[in-house]
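J.: output the structure for:
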Amino acid sequence: MCLIAFAWQIHPRWRLLLAGNRDEFHARPSAPLARWNDLPIIGGRDLEAGGTWLGITETGRCCVVTNVRDPRDPQQGASRGLLATDFLAGVNDAPTHAQSLLATATDYRPFNLLTFDTDHGFYIGNRPEARAQLIEPGVHGLSNADFNTPWPKTKALMNRLQAWLDAGHEVDFAPLFRALANEERAPDEVLPDTGVGVERERWLSSAFIRGEQYGTRASTIVAIGYDGRALIVEQRFGPNGRFQGQTELPVGWVSAA
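T.: You can find the predicted model right below:
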């Protein structure tokens, strides 16, 4: 993923409500949202490295990963997508997993990771050093920088999510998909400087990235309820933002509690 906003433990129905965009090269092979046959994961799948950028499970776990935008940092190490797969298919709760991952976090390519179980949420990152942070209830955002870094598109999506919450929505996700489809670019004076040049910063400053070779591949909403019911909806896009379909999967997991 490259842009995420989520509400954690503050919605009356949804324990976790998450909206995010995955930006990637269009040539990279990917499978759409589905239940995996070989692992207890529900999500899209990177067919090149075998992992996922976002997934959930029938037992109420969720995991999302982004890269860190810094062309000066070599992209060396294990695939980031395997971090999500390992958590979703694992048995450790989020706190135990976070502490364990700190020991090996630097073995992976630059990453930001969000992990959620039925009680806890964690942010784990490995740049500039390995660290883990408990996520407090509230609205949060993440892009290709540190957790809650106020990049313009991150703040804009967080504000749209807060407006959705204030309006009392439960299952009308259309306003969130419209927010993820926003192509408005940020003014130059508020652009981040990540070392890619001002033209590319402008292009990457909108929520939805439209391009022939690279752009937004998927927009996804995840809603996991306190009552043991969940819903994940994925919209997919091809080169130049061409719509390629939508998948919606209800999940009826039963809490062990």
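
J.: from now on I want contacts and neighbour counts done on CA atoms only, so please keep to that.
T.: Noted.

J.: okay, now residue 250: neighbour count?
T.: Residue 250 has 13 neighbouring residues, counting by other Cα atoms under 10 Å.

J.: separation between the closest residue to residue 252 other than its chain neighbours and residue 15?
T.: Nearest residue to residue 252 in three dimensions, chain neighbours excluded: residue 229, at 4.7 Å (Cα to Cα, 6 or more residues apart in numbering). Using Cα to Cα, to the nearest Å, we find residue 229 at a distance of 10 Å from residue 15.

J.: and for comparison, fold this next one:
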Amino acid sequence: MILNAVTVFIIHNSQRVKLYMCILFIAVDQSQEFPLVIAANRDEFHARPTAVSGFWNNHPHVLAGHDLQAHGTWMGVTRNGKVAALTNIRAPETIKTDAISRGGLVADWLIDEAMKQPTYLNVLRANRHKYNGYNLVYGDVKSLAVYNNFEDTHATLTQGVYGLSNANLTTPWPKVTKGIASLTDYVSQNNQLDTEALFAILKDEDKASDHTLPNTGIGYEWEKRLSSIFIQSPEYGTRTSTLLLVNSHQQIHWYERTFNTRGDVVGNQHFIIG
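T.: Just a heads-up that it's a prediction; the model follows:
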């Protein structure tokens, strides 16, 4: 299964440039009642056909959405608690037109129930040059790691709150630091988590001030447009927000919210595993 996650083409400095989006916020062991919280946005063209999340017909242990154009996914979980999610690296000068689509990395981890983290890390490293840049969050509800093929780095997510967008795990883009702060404050002050409050963190449309914008080679207009956690425009923006909550009994709750071109909610999904 493959997915060319969120690709935007623009003309900048007489070059055809690709932009990649998606953002993840992850709280590990910050709440006694909810030892794992993942809040994520997927951003893409509104015209790109996508199916809402559900258990896959061919692999009924996998719960994930479906990109119907490339037949892959961007984030998912299994009945046994395996987890994977993908963000792409925004580095337009390094794009390879013949690269393998990255969403298959998410699907491969979820589909293969016997695959272990050390084995998969070897696979990722052996094939990293075949893909454009990505961050892959993978593991299970008790142990997650992030592999960055662009820098060939690997990090285990120990106790803490993390944000991951389209650079490495430690890059302090404004929207990343803002989301980390918001999630940290919320989970530290609330034993019982309100999904509406978590979705509100993902719905933040405030754009970064000009002097704090990253310079990734895509030009001011796109840097500004993509600087908010939630992106809204007629042709491109946040299509899906997802919450994955694991409680102290290892029960998994999956919430998905889908949006139209105006940023209005047009669908809700909720699944419980365990």
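
J.: please state their TM-score.
T.: Here the TM-score for the pair of chains, by TM-score structural alignment, normalised by the length of the first structure, is 0.92; 251 aligned residues with a Cα RMSD of 1.5 Å.

J.: one step back: which position in the second structure aligns with the residue nearest to residue 252 of the first structure?
T.: By TM-score structural alignment, residue 229 of the first structure lines up with residue 251 in the second structure.

J.: what about that match, neighbour count?
T.: Other residues near residue 251 of the second structure come to 14 when the count uses other Cα under 10 Å.

J.: residues in contact with it?
T.: Listed by Cα atoms under 8 Å, 6 or more residues apart in numbering, the contact set of residue 251 of the second structure reads 272-274.

J.: identify the residue nearest the aligned residue in the second structure for residue 215 of the first structure in space, chain neighbours excluded?
T.: In the second structure, residue 215 of the first structure lines up with residue 237, judged by TM-score structural alignment. Closest residue to residue 237 of the second structure apart from its sequence neighbours, by Cα to Cα, 6+ apart: residue 231 at 4.6 Å.

J.: number of residues surrounding the aligned partner of residue 131 of the first structure in the second structure?
T.: In the second structure, the residue matched to residue 131 of the first structure (TM-score structural alignment) is residue 153. For residue 153 of the second structure, the tally of surrounding residues (other Cα under 10 Å) stands at 13.

J.: so who does the counterpart of residue 103 of the second structure in the first structure touch?
T.: In the first structure, residue 103 of the second structure lines up with residue 81, judged by TM-score structural alignment. By Cα under 8 Å, 6+ apart, residue 81 of the first structure lies in contact with 46, 49-53, 65.

J.: for ChimeraX, what selects the buried ones among those residues?
T.: Restricted to buried positions by 16 or more other Cα atoms under 10 Å, the ChimeraX selection for the contacts of residue 81 of the first structure reads:
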select :46,51,52,53,65
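
J.: conserved subset of the contacts of residue 81 of the first structure in the second structure?
T.: Counting by both residues aligned by TM-score structural alignment, their matches' Cα atoms under 8 Å, the second structure reproduces these contacts from these: 51-53, 65.

J.: format those as JSON lines; extra columns: secondary structure.
T.: Converted to JSON lines, these look like this (DSSP: H, G, I helix; E, B strand; the rest coil):
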{"residue": "51", "secondary structure": "coil"}
{"residue": "52", "secondary structure": "coil"}
{"residue": "53", "secondary structure": "coil"}
{"residue": "65", "secondary structure": "strand"}
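
J.: quick check: which element contains the residue lying closest to residue 245 of the first structure once chain neighbours are set aside?
T.: In space, and not counting its chain neighbours, residue 245 of the first structure is closest to residue 236: 5.5 Å by Cα to Cα, 6+ apart. For residue 236 of the first structure, the enclosing helix or strand under DSSP states H and E is strand 230-237.

J.: the helix or strand that that strand is followed by vs the second structure, average distance?
T.: Stepping forward along the backbone from strand 230-237 of the first structure, the first helix or strand reached (DSSP H and E) is strand 243-251. Once the two models are superposed, strand 243-251 of the first structure sits on average 1.1 Å from its counterpart in the second structure (mean Cα distance after the TM-score superposition for the first structure).

J.: matching residues in the second structure for strand 243-251 of the first structure?
T.: Going by TM-score structural alignment, strand 243-251 of the first structure sits over residues 265-273 in the second structure.

J.: what does that stretch rub up against?
T.: 52-53, 79, 251-260.

J.: for the residues you listed, pick the one with the most neighbours.
T.: Neighbour max across the contacts of stretch 265-273 of the second structure (other Cα under 10 Å) = residue 53, 26 neighbours.

J.: roughly how far does the corresponding residue of the first structure for that residue sit from residue 41 of the first structure?
T.: Mapped onto the first structure by TM-score structural alignment, residue 53 of the second structure lines up with residue 33. The spacing between residue 33 of the first structure and residue 41 of the first structure, counted by Cα to Cα, is 10 Å.

J.: same thing with residue 114 of the first structure?
T.: Taken as Cα to Cα, the span from residue 114 of the first structure to residue 41 of the first structure is 16 Å.

J.: do residue 231 of the first structure as well
T.: Applying Cα to Cα, the value for residue 231 of the first structure to residue 41 of the first structure is 14 Å.

J.: how far does stretch 11-19 of the first structure sit from its chain's centre?
T.: 14 Å (Cα atoms, centre = their mean, to the nearest Å).

J.: that one maps to which residues in the second structure?
T.: Alignment note (TM-score structural alignment): stretch 11-19 of the first structure is matched to residues 31-39 of the second structure.

J.: what are the contacting residues of the longest helix seen in the second structure?
T.: Secondary structure of the second structure per DSSP state H: the longest helix is helix 174-189. With contact meaning Cα under 8 Å, 6+ apart, helix 174-189 of the second structure is reached by 23, 25, 27, 30-31, 161-165, 193, 198, 201-202, 207-208, 212-213, 227-229.

J.: at 6 Å instead, please
T.: 163, 228-229 (Cα atoms under 6 Å, 6 or more residues apart in numbering).

J.: got it, and stretch 190-201 of the first structure?
T.: residue 70.

J.: try 7 Å
T.: 69-71, 151 (Cα atoms under 7 Å, 6 or more residues apart in numbering).

J.: return a ChimeraX selection command for the buried portion of those residues.
T.: Command for ChimeraX, covering only those of those found buried under the criterion 16+ other Cα under 10 Å:
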select :69,151
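
J.: what stretch of the first structure does stretch 117-133 of the second structure fall on?
T.: Using TM-score structural alignment, stretch 117-133 of the second structure pairs with 94-110 in the first structure.

J.: next, the distance between the ends of the matching stretch.
T.: 20 Å.

J.: tell me the buried residues in that stretch?
T.: Buried, per 16+ other Cα under 10 Å, within stretch 94-110 of the first structure: 94-95, 97-98, 101-102, 105-106, 108-110.

J.: tell me where the first structure has helices.
T.: 81-89, 94-101, 152-166, 174-180, 198-203.
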